[in-house]
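# Sequence first, predicted coordinates after that:
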Amino acid sequence: MSPKINITIGQSACFTKTITESDVYTFAGISGDLNPAHINEEYAKTTRFGGRIAHGMLSAGLISAVIGMQLPGPGTIYMGQELKFLSPVRIGDTVTARVQVASIDEKRRQAVLETTCTNQDNALLISGQAKVLLP
């Protein structure tokens, strides 16, 4: 008999982090994504954003923190993630990643989660949906 599923449809959790310059440089080094839009202020000033922006996947990684640590939590395995990047994240922005349970397949021990990231002004930065294997 499988262990009981301990999440419910509509349940949500979030994680908030202020993105620092150090975060951007560390992520660039770890990922190998040295795009000057992220690490070169002089170049970034010439782009449509008028300055450096954080890597989209750095912000999306905050969604992973919610899924892996809070909801559904430790032992959860990602099966897929769809993301729409709607607005840039700038150094100094405070990003809140939110996950909400949309559906549960108890037989397969899978769930679909609505995922979003917003900034300190409540602007929607990222929207998407994750499919996970429950612990």
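Perfect, I can see it now.
# drop to CA atoms for contacts and neighbour counts, all remaining ones
Noted.
# Look up how far Thr94 lies from His54.
Just so we're on the same page, residue 54 is Ala rather than His. Look at Ala54 and Thr94: by C-alpha to C-alpha, to the nearest Å, they are 12 Å apart.
# Presented hereafter is structure B, for comparison with structure A:
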Amino acid sequence: MFDNQPRGTIPIEDIEMGMTRYLQKEITDQDIEMFADVSTDRNPVHLDEGYARDTIFGGRIAHGMLTAGLVSAVIGEQLPGHGTVYLSQTLKFLAPVRPGDMVHAEVTVTGIEMGKRRVTMSCHCAVDGKKVLVGEATVLAPTRKLD
């Protein structure tokens, strides 16, 4: 289940400070299994409930980078959207995401360098209103102008 805002492109000329976009996605067992296959990260804390029960998490958790990928989806699909180039991303993981959790991933524009087409955004993911990931992204935004 997705609760998303419109996808597409917001060119640098139309981006404003404080602009926010988000998506919501339930993390499923299939998501975790597919991410493990694609990334080759088959740590049993993600895939083996018996193993994970005896860890500090007390059960299986999603890969942190799977959760972070939802931030990437908001940036690449909504703000700025199609044509965006990632320049940097910081992440701090605050709490685990578990199978069945509904994750709310959100980005907010905190800086614009029009001449360089750079946009800085604060990013976070939350589950039930509790932040599980925070960070900052800097991207090269698409433009309407042809140089």
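Noted; the coordinates are in hand. What you are looking at is a predicted structure, and each value in this text was computed from that prediction instead of being measured.
# TM value for the aligned chains?
The TM-score (TM-score structural alignment, normalised by the length of the first structure) is 0.96; 132 aligned residues with a C-alpha RMSD of 0.9 Å.
# Now the common contact residues for Ala54 and Thr94 of the first structure.
With contacts taken as C-alpha atoms under 8 Å, 6 or more residues apart in numbering, Ala54 of the first structure and Thr94 have Ile19 as neighbours in common.
# Which one of the two is surrounded by more residues?
Neighbours per residue (other C-alpha atoms under 10 Å) separate Ala54 of the first structure from Thr94, with Ala54 holding more: 24 against 19.
# Please list all residues in contact with the more buried one.
19, 24, 38, 88-91.
# secondary structure class for the equivalent of it over in the second structure?
Using TM-score structural alignment as the criterion, Ala54 of the first structure maps onto Ala62 of the second structure. Following DSSP: H, G, I helix; E, B strand; the rest coil, Ala62 of the second structure is assigned to coil.
# and if you look at Val38 of the second structure?
Val38 of the second structure is classified as helix under three-state DSSP.
# can you count the residues close to it?
Close neighbours of Val38 of the second structure, defined as other C-alpha under 10 Å, add up to 10.
# Please pull up the equivalent of it in the first structure.
Aligned counterpart of Val38 of the second structure in the first structure: Ile30 (TM-score structural alignment).
# Check the burial of the nearest residue to Ile15 of the second structure once chain neighbours are set aside by counting its neighbours.
Leaving out its chain neighbours, the residue that sits closest to Ile15 of the second structure by C-alpha to C-alpha, 6 or more residues apart in numbering is Pro80, at 7.6 Å. Neighbour count for Pro80 of the second structure, taken as other C-alpha under 10 Å: 28.
# quick one, what contacts Thr20 of the second structure?
With C-alpha under 8 Å, 6+ apart, Thr20 of the second structure has these contacts: 79, 106-109.
# Counterpart of it over in the first structure?
Under TM-score structural alignment, Thr20 of the second structure pairs with Ser12 in the first structure.
# Could you do Gly50 of the second structure as well?
For Gly50 of the second structure, the aligned position in the first structure is Glu42, judged by TM-score structural alignment.
# Check Met114 of the second structure too.
In the first structure, Met114 of the second structure lands on Glu106 (TM-score structural alignment).
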